[in-house]
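*Asks:* coords please:
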Amino acid sequence: MEAHYRLLLNAFPARHRRQYQEEMLGVLMDRARPGQRRPTLVETVDLLRAATSVRLRALRDTADDHGWSTAAAVIGIVAAILLASLGLRNLVVHLGWRLLVDDIMVRSLPDVLHDLVWLPVVLAALVGWRTGAAAIAWLVTLAEAVVLVERYRMFPTDLLYGLRPLLVAVIASVGLAMSVRHRPVAKLLGRWRTAGLLLAGLLVVGSGVAALLQVTIVPLPGGDAYRETDGRIYFRTLHLSVDLPATVLYLIALVLLLIVLAPLAGSVRRRIATVALPVVVLYLVIDRSFLGYRMATYHFSPPLPLSPEQWVLLALPPVGVFALGIVGLYWYEGRRRPDPVR
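*Replies:* The predicted model follows:
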């Protein structure tokens, strides 16, 4: 009988068991009827309900702790700066191509606004308008999701290209919303580290300029407007060569970001890494596992929608990595946390 009760009590968190298990076990054994060999159905349901309640309460408390609130504030602004920088990079690259090739299609106003839409979020967060930054971020994210769903019907590959920034947008929105009650990120990080984040964003924008500087003039006979040869794309008389300087700028921006985050508390850094890992995993999954699908959808008509197996492949790795990260985070911190009973 005692073994069955102990098995049910394992549903409670370890710290709760260490503090209350013997007391709960004593109460359960005292209430057992003579000759009873197993817990009743009512007892089983009641214990599982209580264990679930304790775990949910612990999860709520940990979500409100200082580590998560600080991490959310940092994650929100970093993700917003990344999205704003990538949007500005797209705009700079297109304007550069317009200067090099006169007959490239002019970007529409919605496309330009799409490139600039995260700038107000960054500005609002930096000046301390936390509620406004979170509200704008959520509006932009929901609009991005709606547009992505609509484009998927006509161009399924757009989902693959848009899913990664959409995930970053969701992370930015959640982080900014969680940090509404936190102090402004400029005060949290300080003047110099905030400037470091902005400099990293400018390096991302600068990578677009570096890519344009790698454009080499190559004469093409026949006046073809577009040709693809040996994996190299030619546009009239222009050839975009290896983007090494842009890659170097990306790496410098990454190193600068790590320098900015290094002085944060270990608990904050661990939470930031837990949230960042699913984005990296999703990027690798799309980049490595969907090349054949992208080529098939590009060359065949009508476009091929994603199969159920491909949806699972898209969703399972990042979700699984995030779940394992959360479990590993609390397991690690639970081992380091002193036992309140001792």
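*Asks:* from here on, contacts and neighbour counts on C-alpha atoms
*Replies:* Noted.
*Asks:* would you list every one of the helices in this structure?
*Replies:* All helices of the chain, identified by DSSP state H, fall at 2-9, 14-31, 41-63, 66-100, 109-116, 119-126, 130-154, 157-178, 185-189, 191-213, 244-261, 266-289, 291-299, 308-336.
*Asks:* which residues touch the second one?
*Replies:* If I follow you right, that is helix 14-31. The contact list for helix 14-31 (Cα atoms under 8 Å, 6 or more residues apart in numbering) reads 2, 5-6, 9-10, 339-341.
*Asks:* For the buried ones among the residues you listed, write the corresponding PyMOL selection.
*Replies:* Burial among these is assessed by 16 or more other Cα atoms under 10 Å; the matching PyMOL selection reads:
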select buried, resi 5+9
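*Asks:* Show me which of the contacts of helix 14-31 is closest to L291.
*Replies:* When the contacts of helix 14-31 are compared for distance to L291 (Cα to Cα), N10 wins out at 45.5 Å.
*Asks:* residues touching the residue nearest to V170 when sequence neighbours are not counted, list them.
*Replies:* Nearest residue to V170 in three dimensions, chain neighbours excluded: T141, at 6.4 Å (Cα to Cα, 6 or more residues apart in numbering). With contacts defined as Cα under 8 Å, 6+ apart, T141 is in contact with 166, 169-170, 173.
*Asks:* Show me which residues of stretch 151-169 are buried.
*Replies:* 152, 155-160, 162-169.
*Asks:* typo on my end, it should be stretch 49-66
*Replies:* So, applying 16+ other Cα under 10 Å, buried residues of stretch 49-66: 51, 54-55.
*Asks:* In contact with G175, which residues?
*Replies:* G175 touches 71-77, counting by Cα under 8 Å, 6+ apart.
*Asks:* For the residues you listed, which single residue is the most surrounded?
*Replies:* Neighbour tally across those (other Cα atoms under 10 Å): the maximum, 31 neighbours, falls on G76.
*Asks:* For T194, see how far away it is.
*Replies:* 13 Å (Cα to Cα, to the nearest Å).
*Asks:* With M1 instead?
*Replies:* M1 is 60 Å from T194, by Cα to Cα.
*Asks:* Which one's more surrounded, those two?
*Replies:* T194 (19 against 13).
*Asks:* shouldn't that one be in contact with A186?
*Replies:* Yes - at 6.0 Å, T194 and A186 qualify as touching, with contact defined as Cα atoms under 8 Å.
*Asks:* I have a second one here; can you model it like the first so I can compare?
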Amino acid sequence: MTGRDLESRYRRLLAVYPWEHRRRYEDEMLGVLLEDALPGQRQPGIGDTVNLVVAGLRARLGWTARGLTDRAWSDAAAVTGLLAALTLVAVNGHAVISNIPPAPGPEHYPFGGDGIGALDWLPLGTWAVVCLALLAGLRRPAIVLVWAALLTDIALLPSQYGSNPIPAVSGLWQLVLGLVAAVAVTVRAPRRRALALLGTRRLLTIVLALATVDAVFLINRLASDSIGANGSVFYVFHLHDNKVPRRNLELTSGSDAQVMFYLAFLAAAVLALLAALTTMDGPVRRRIAVLLAPVVALVVLVEQTFDGWAVSNMNMGHPIYLVAAQWAALAAVPLLTLVIALLLLTRREHTLRMVALGRTADRNQPTP
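*Replies:* Predicted structure coming up:
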């Protein structure tokens, strides 16, 4: 019974290794470990435990790194780079819209911008050119522009954070999305690979969906001259945006029906965008989700845990800066999310391979 307990515990330790490694070497390794065990030993020794865990993690990372070189990853990187660039065009387009000043009236629109300056157009124009370069197959100019835009945002972040930490922190997701775009665009891929994978119809759906979102807020901004008169309805939707002084996405209207009309267009745009992405090839779609997972995790983290800090900043009359633990969380959560997403992807695709092998074996089994 003691030998079986020890064998079972060693097998649990060997589970750290990737499945492919265990399939080839698990029995041999287990035999060596049991042969070297002391008489009556029931627990793996500390030295064996540490060696197995470290070697298993190293092997697992090695298998993962080799998996990252397959064609599905380069395809996913090509599509993700274009999607991230298109998203940043829409985000910076909303920033320009938000800076449109309100029309004069007895009661001004409360979140009106201070006017559009030349610098407001620069990020929008940069990411638009990146998208055009990727679609045209001009990979090198796209790489230069993406990294230049990312490094510029990184260089400006300390001054933005020093003057107003709320938009700087709430807009970190855009910085991470820019990093994802830069890394994805840098991955070697055939010319116009993203366009070939998406197809003209799916690409047009994505572009029109993002354009519709900006168009809804542009129309609403131009139509919302005042608020408060005649019982007008005021809605505020939170959105992290470091280009706008406030962390809000707002729709205003004088009637519920008009607001519902706006929301219907927004919902249709989101559904069209999701439909375009979910109809892509499975391996590429899953890898795109892995690459974008850190961005989503950062948005959720800031939205769910930093609201109290943001409210304190607005009410105290002076900036309240993040402490070291908060910065550590902002850095660690996206990285940890990426690692977990990679492990889940590996497990998912291993399950799919096993199912496919089982179906193949069933088809090849002779009929009795």
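*Asks:* Export the buried residues of stretch 49-66 of structure 1 to TSV and append columns for distance to L284 of structure 1.
*Replies:* What follows is the buried residues of stretch 49-66 of structure 1, written out as TSV (distance: Cα to Cα, whole Å):
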residue	distance to L284 of structure 1
A51	38
V54	37
R55	33
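*Asks:* Of those residues, just say which sits nearest to G96 of structure 1.
*Replies:* R55 (54.6 Å).
*Asks:* Can you tell me the residue that sits opposite the closest one in structure 2?
*Replies:* Under the alignment (TM-score structural alignment), R55 of structure 1 maps onto R60 of structure 2.
*Asks:* Next, the contact list for that match, please.
*Replies:* 16-18.
*Asks:* Could you measure from it over to L52 of structure 2?
*Replies:* Taken as Cα to Cα, the span from R60 of structure 2 to L52 of structure 2 is 12 Å.
*Asks:* Please apply the same query to V16 of structure 2.
*Replies:* From V16 of structure 2 to L52 of structure 2 the distance is 8 Å (Cα to Cα).
*Asks:* Same question for A65 of structure 2.
*Replies:* 20 Å.
*Asks:* quick revisit: which stretch among the helices of structure 1 comes nearest L220 of structure 1?
*Replies:* helix 66-100 (15.6 Å).
*Asks:* how big is the angle separating that closest one from helix 191-213?
*Replies:* 30 degrees (axes from the mean of the first three to the mean of the last three Cα atoms, to 10 degrees).
*Asks:* what's the angle from helix 66-100 of structure 1 to helix 266-289?
*Replies:* 40 degrees.
*Asks:* Quick check: buried residues in helix 66-100 of structure 1?
*Replies:* For helix 66-100 of structure 1, a neighbour-count test (16+ other Cα under 10 Å) marks 67-94, 96-97 as buried.
*Asks:* quick one: stretch 28-36 of structure 1 to chain centroid distance?
*Replies:* 51 Å (Cα atoms, centre = their mean, to the nearest Å).
*Asks:* meant to ask about stretch 117-134 of structure 1, not that
*Replies:* Using Cα atoms, centre = their mean, the offset of stretch 117-134 of structure 1 from its chain centre is 18 Å.
*Asks:* now that stretch: which residue numbers in structure 2?
*Replies:* Under TM-score structural alignment, stretch 117-134 of structure 1 corresponds to residues 126-143 of structure 2.
*Asks:* and if you look at stretch 257-272 of structure 1?
*Replies:* Using TM-score structural alignment, stretch 257-272 of structure 1 pairs with 273-288 in structure 2.
*Asks:* neighbours of L343 of structure 2, just the number please.
*Replies:* Using other Cα under 10 Å, L343 of structure 2 has 15 neighbouring residues.
*Asks:* What separation do you get for V146 of structure 2 and I320 of structure 2?
*Replies:* Taking Cα to Cα as the measure, V146 of structure 2 falls 32 Å from I320 of structure 2.
*Asks:* go on, A90 of structure 2?
*Replies:* Separation of A90 of structure 2 from I320 of structure 2 (Cα to Cα) stands at 30 Å.
*Asks:* and which of the buried residues of stretch 49-66 of structure 1 is nearest to F300 of structure 1?
*Replies:* Set against F300 of structure 1, the nearest of the buried residues of stretch 49-66 of structure 1 by Cα to Cα is R55 (50.6 Å).
*Asks:* Tell me the residue in structure 1 aligned with I116 of structure 2.
*Replies:* By TM-score structural alignment, I116 of structure 2 lines up with R107.
*Asks:* swap in L195 of structure 2?
*Replies:* When structure 1 is aligned by TM-score structural alignment, the residue opposite L195 of structure 2 is A186.
*Asks:* so how far is E26 of structure 2 from A15 of structure 2?
*Replies:* A15 of structure 2 is 9 Å from E26 of structure 2, where distance means Cα to Cα.
*Asks:* swap that for L274 of structure 2, please
*Replies:* The value you get for L274 of structure 2 to E26 of structure 2, if Cα to Cα is used, is 42 Å.
*Asks:* Equivalent analysis for A77 of structure 2, please.
*Replies:* Note on A77 of structure 2: its distance to E26 of structure 2, by Cα to Cα, is 34 Å.
*Asks:* Likewise for P39 of structure 2?
*Replies:* 22 Å.
*Asks:* Just want to know which of those two has more residues nearby.
*Replies:* Remark: of P39 of structure 2 and E26, E26 carries more neighbours, 16 against 10, as counted by other Cα under 10 Å.
*Asks:* Aligned to that one, what sits in structure 1?
*Replies:* By TM-score structural alignment, E26 of structure 2 lines up with Q21.
*Asks:* before we move on, what about L322 of structure 2?
*Replies:* Checking TM-score structural alignment: L322 of structure 2 goes with L306.
*Asks:* Stretch 71-84 of structure 1 maps to which residues in structure 2?
*Replies:* In the comparison with structure 2, stretch 71-84 of structure 1 aligns to the range 76-89 (TM-score structural alignment).
*Asks:* Would you pull up how far that stretch lies from the middle of the chain?
*Replies:* 11 Å.
*Asks:* Quick one: average offset of it versus structure 1, please.
*Replies:* Stretch 76-89 of structure 2, aligned to structure 1 and superposed, deviates on average by 1.1 Å (mean Cα distance after the TM-score superposition for structure 1).
*Asks:* Contacts for that stretch next, please.
*Replies:* Contacts for stretch 76-89 of structure 2 (Cα under 8 Å, 6+ apart): 123-125, 127-128, 130-131, 134, 174, 177-178, 180-185, 187, 189, 193-195, 197-198, 207, 210, 284-285, 287-288, 291-292.
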